[in-house]
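**Q** this one's sequence-less:
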């Protein structure tokens, strides 16, 4: 059953039960709900010169610089084959080895689809052949490069953890499973890459390898009862439910759907199915792929609950947990809804989160086209994804800081970082054409105004977008060829345009009032027709969710930032504030090839230049500003500046900071522990240790008098613990529930002989007998005044 134009124009319910089959294969199992929209194939879209085209070109060069054989090192080694090249460093030399190969396969597929580069396809097929060979050397369908760490620190083949799991020996710590770093997350990357190769050009061997791998883990899960399965799923597993659902779609074998539905983390997903936002203090990117998986299960079964959970999650994250650039999370974790202003730190907006949120957005859009979905997509794609690649180097960010004056940190291709965000980065920047054009029956949707050309085979249409948007207001859409002339063109009219958009066809005005976020133009088109769209790009202020007095400056879809100078120069200024009743009136445009504004009198302590945030690759920025009236500023100025100075002073004297209870900081600081667990409270993450246990980590030191500062919650029940530096006790801390309702810091002076001549020390927290240590919500080492 096809959807009529009347349904488009009426704007059907946002949670219509419909689906998007993946491109490039004919699913044996078709979705049980009618199709509403699907993206035009990436192979049909070519980018024209723009920052997006440059990003793809730079990324393809980066992909070509990488060695498939180095990524395959452990796969061959653990299968009993001689590796052809040395293993990469960084995360690929840790127990999470192999995750990057999955990303790399997908990036090669997307790169081939976006550019037609034959080497991308050749490399992807080569990797599949190698993985098939590795699988043939094992008798059980398993392939893998992931490792496990022994007590002496040696990394060995991680496959051994899965027989342990089947016996019920499950030691899961959120990101650690029996001595391996998120192994099922890594396995999901194999699944995803192989499925993408199969979808793109029908590589049958890729599907054979996936089926063998799927069978192996089907047996692992079958050995577990429900309680054990939930314990296992407490460790990050990526979108493994989506992979099994997709395997069902490819093969029609119900066994895979049963596995997909069993991979359901009740602690996170049950509240979302009940339309409850309990996301605070959950690791953000761990959760997003789970919802994409639920969405795929909904598409294939028609079951309502998984689809409702995916939609509810999207609405809560984009509306209540996201920053102005479209990213989310602080230090990788969700915080309480509508508290963005309390989380403007140097560790915001992990790229992987936004990469996956955009995948979820595409999925929801296919169920029911709605311009609001692509208002978010455009915001995040332009301001976050495009900021996450440095086009001068090809490097990627992990975090994109929202803290004023913080510099972005990019991977350096020669350093072999291979963070998760390097993997998602190489995918993101291989496919900037994948969401511009969509089709729904006889309607062509244009969702992103990116310079490009497209072939719409269903109507024999070739078209081109020419524009300098979002720097300039005008978009020109030209019909270069038309075979079947009658169809509807749906142009997204962003909500921020405020009813001021204007459209002409061949110079004649046509109505532009949007329905469901689109202006629909239905006519019999001919070659040479030109549609011109004008979008007003006025400045506006947007408040952080939950804080009307904390604002960012936006122009159309483009977030602007105050330029605070080059990254290589230390920023020592005071966090800028915005003062005045009509601040936008004090922004004066500058002559430039892109939007640039100079302020006059409204930024304290001094005037600043505002530029597109995403392009601040090697420069420091201020995005959010505390806003004051003139009268309010006079009252608040002294306290505001004093607090900023205090924080600046502490930051300047800080040598090292340990974010306890968080994956990457704990790995970076070589944390070891026994009977110790991550915890969270009031939006802050921490760690405790139970009687008989401990936790210990490494921190940097400098010569001279130093202070160790630890943060605690004031309402803890009575507990006693010791703090040791290199096994020497420096303090005994007693918590007595004597500072209710607040966090507090305790400073511990360190004897100079404990740090003299050292570059680092080990900090250990040890509970007294029948007591607990902590929870400790962060540890800082800094110089004494």
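**A** Here it is on my side, so go on. Keep in mind it's a predicted model, so treat the numbers as computed, not measured. Residues are numbered from 1 along each chain as shown.

**Q** C-alpha from now on. contacts and neighbour counts both.
**A** OK.

**Q** could you say which helix or strand holds the closest residue to residue 541 other than its chain neighbours?
**A** By the measure of C-alpha to C-alpha, 6 or more residues apart in numbering, the closest residue to residue 541 outside its immediate chain neighbours is residue 553, 4.8 Å from it. If you go by DSSP states H and E, residue 553 is part of strand 547-555.

**Q** could you do residue 259 as well?
**A** Counting by DSSP H and E, residue 259 is part of helix 254-262.

**Q** try it against this one:
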């Protein structure tokens, strides 16, 4: 019988492990330490595995980048001649400079993880250059971001701060007075500088940069009243509260704590402190760093509301807003709780979100060790983070799509995109050893089964963890050296999905105590002792919260996916479904040591091979499946055939079709636009227009009553816009999310006089003030049916 998490936590009896000889029995103590901390990253060395390979590929990627190109704007705006041209992508936009902070973190973490001296040399060089730029500015300011004026001129981002200090504050969520998330940008720099100190060594210049810049930021905030501060904080600001909480912790200066506590975004954090989930329709990754910062403030101040908010947020996101791979959000936004089955798209699971959720998980775990926290950590780290890196050249995904047939899009090898997730990717794949081993009181804790060697300084121990997890369900911890032998507990995490667990010391079965999701062996340990755990890695199905008719397949911690073929091919077939009464019985192992299976009579329209999702870097995947009984499938097939007949009828009556968001059709239809962008969602291309913008294109017409049809997604946030044909408004369309989980069509009958005698018309889509128009996922012009024509 499976041991559930609740049973595991509440039942105080010994874990029913293998029978053991009396000589092998050690003392049983069923308690975990009150607090814990990880062994230093520099104390852990990975053994050969996919994780070690990811670190090496990432190291090569980091060393291909040129620090002087990342420093270009810092030099230029400080009045120092740049030493190299600026990078492209986001580094040539108004968010320029954010990558440098991530790069510093990536260098520092890689130095700690594998001892890369070149990484340490580069980090020191960058800090020297930042110090020179700050000295040249003369007031503590140092940054690389830019500001785009209303006339389109791009200037030093410093220009926005005198305006803000005068109370002239303008933001639509990501821009602040024409600059893209400047406070978020600074948070990345602070984190990078702290990481250099923590993982390479003390650096007075880095501390001086942070205190000097802190003084500049403090002056800006000092000029604002509380309401103005909240207006500024409506713009994404990362975890800048964490930056100043940490600066206070390291300097003891109360001014930084005061500033950290002032960077408190009430709109988001107050409801969470009151245990209210109001996350729907807000940008996901904007929020997670605020909670990491709030958790750090809780550690410093003990304010219980801060701790409550951090814990509640983690619980809600992991239990009600997360996909099977551990990621969250669709199109970067949270949806309503327990609705993710309606949001399985190609825009799921932004990597930055998971990067930050793992940081928050580590914080919460350090407060009170609980295996449930690392059940989530293992899932997200293995299935999302490991899927995020292209394992040959080191590119990174922005989103990790879960829609059937979608392919992963990786940043290019030359590094010209520099999305936010490129930055967090540099860090995630530099530190795969950071959470394997933990310590608390005199307890050694193993949280992740990743092959590695480590030094446990408290006991003068060198330990090795040998395992082929998650492909084999066994791991052995061996004390290769132990300068301080004696009695102490070793705790091994028993995941919630493990139905049983067997423990052995030096090959002999032992009984272990259990607490908080761990099997604990407390005995007198000596050099050469080995502790082995064996757990089954069974197949199981898991539904997303809120929809039992959708399932994903897992084997132990691994998410398995149906293999749909190479990513460079096309996918235009119906989504596969599972049909039957005992779904797991129709899986057959092909190569269990690689977690590969095939189905037998289970999948419609045809059976599939199932493989680990994270390894499908250049493949198309099917992760989520609708499940049907045979009777239900007959109904589903009938509905599919009916929809096919409807589409066939529309095609027969079609006059013109506009595939919005696709380059060639937009050129063919002479599209013009302003403040308008192509989008892709759920496999469909479309286009939107923002406040003050529009898009317009020509469509062919023919005599007779015509209908203009537009396609929308039914779960958009509220918005309104006008549709004009040859400058005549034919409709005002409002979208308010009242048709969740589906695309829908709206028909706009055109007055015959509007098209009479014409060969083409101009269709124009214009948003209302403070609104977005669309996205519109295509438009069609077709002839009305005779019955419809008689009523026109």
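**A** Okay, I see it. It should be emphasised that the depicted structure is a prediction, and the values quoted were computed from it without experimental measurement.

**Q** now the TM-score, please.
**A** Here the TM-score for the pair of chains, by TM-score structural alignment, normalised by the length of structure 1, is 0.85; 717 aligned residues with a C-alpha RMSD of 3.3 Å.

**Q** so which elements touch the helix or strand that comes right after the strand holding residue 553 of structure 1?
**A** Sequence order places strand 558-566 as the next helix or strand after strand 547-555 of structure 1, per DSSP H and E. Judged by 3 or more C-alpha pairs under 8 Å, 6 or more residues apart in numbering; DSSP states H and E, strand 558-566 of structure 1 is in contact with strand 547-555, strand 609-612, strand 619-622.

**Q** now render those strands as TSV, adding mean neighbour count.
**A** Putting those into TSV (neighbours: other C-alpha atoms under 10 Å) gives the following:
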stretch	mean neighbour count
strand 547-555	19
strand 609-612	21
strand 619-622	23
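
**Q** among these, which is nearest residue 73 of structure 1?
**A** Of all those, it is strand 619-622 that lies closest to residue 73 of structure 1, at 37.4 Å by C-alpha to C-alpha.

**Q** so where in structure 2 does that closest one end up aligned?
**A** Strand 619-622 of structure 1 corresponds to residues 619-622 in structure 2, going by TM-score structural alignment.

**Q** residues contacting the matching stretch, please?
**A** 402-408, 561-567, 576, 613 (C-alpha atoms under 8 Å, 6 or more residues apart in numbering).

**Q** just give me how far it sits from the chain centre.
**A** Its chain's C-alpha centre and that of stretch 619-622 of structure 2 lie 19 Å apart, by C-alpha atoms, centre = their mean, to the nearest Å.

**Q** how about the helices in the stretch 1-150 of structure 2?
**A** In the stretch 1-150 of structure 2, the segments counted as helices under DSSP state H, counting those that start in this stretch are 5-10, 50-64, 67-70, 72-77, 98-114, 117-137.

**Q** give me the mean distance between the match of strand 619-622 of structure 1 and structure 1.
**A** Between stretch 619-622 of structure 2 and its aligned stretch in structure 1, the superposed structures give an average distance of 0.4 Å (mean C-alpha distance after the TM-score superposition for structure 1).

**Q** for structure 2, longest strand please?
**A** When structure 2 is parsed with DSSP state E, its longest strand is strand 684-700.

**Q** show me what secondary structure element comes after that strand.
**A** Toward the C-terminal end, the helix or strand that comes next after strand 684-700 of structure 2 (DSSP H and E) is strand 706-713.

**Q** list of residues touching that next one?
**A** Outside strand 706-713 of structure 2, the residues touching it (C-alpha under 8 Å, 6+ apart) are 739-752, 774-784.

**Q** and residue 327 of structure 2, what does it touch?
**A** Taking C-alpha under 8 Å, 6+ apart, one finds 348, 349, 350, 351, 353, 354, 380, 384 in contact with residue 327 of structure 2.

**Q** would you turn those into JSON lines with neighbour count and secondary structure?
**A** Output for the contacts of residue 327 of structure 2, formatted as JSON lines (neighbours: other C-alpha atoms under 10 Å; DSSP: H, G, I helix; E, B strand; the rest coil):
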{"residue": "348", "neighbour count": "26", "secondary structure": "strand"}
{"residue": "349", "neighbour count": "29", "secondary structure": "coil"}
{"residue": "350", "neighbour count": "26", "secondary structure": "strand"}
{"residue": "351", "neighbour count": "29", "secondary structure": "helix"}
{"residue": "353", "neighbour count": "23", "secondary structure": "helix"}
{"residue": "354", "neighbour count": "25", "secondary structure": "helix"}
{"residue": "380", "neighbour count": "26", "secondary structure": "helix"}
{"residue": "384", "neighbour count": "26", "secondary structure": "helix"}
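
**Q** of those, closest to residue 461 of structure 2?
**A** Using C-alpha to C-alpha, residue 380 comes nearest to residue 461 of structure 2 of the contacts of residue 327 of structure 2, at 29.8 Å.

**Q** thinking again about what came up before, adding distance to residue 151 of structure 1, write the helices and strands packed on strand 558-566 of structure 1 out as JSON lines.
**A** Output for these, formatted as JSON lines (distance: least, C-alpha to C-alpha, whole Å):
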{"stretch": "strand 547-555", "distance to residue 151 of structure 1": "48"}
{"stretch": "strand 609-612", "distance to residue 151 of structure 1": "49"}
{"stretch": "strand 619-622", "distance to residue 151 of structure 1": "43"}
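
**Q** rewinding a little: most tightly packed of the helices of the stretch 1-150 of structure 2?
**A** Of all the helices of the stretch 1-150 of structure 2, helix 98-114 carries the top mean neighbour count, a mean of 28, counting by mean count of other C-alpha atoms under 10 Å.

**Q** how close does it sit to structure 1?
**A** Mean deviation of helix 98-114 of structure 2 relative to structure 1 after superposition (mean C-alpha distance after the TM-score superposition for structure 1): 0.3 Å.
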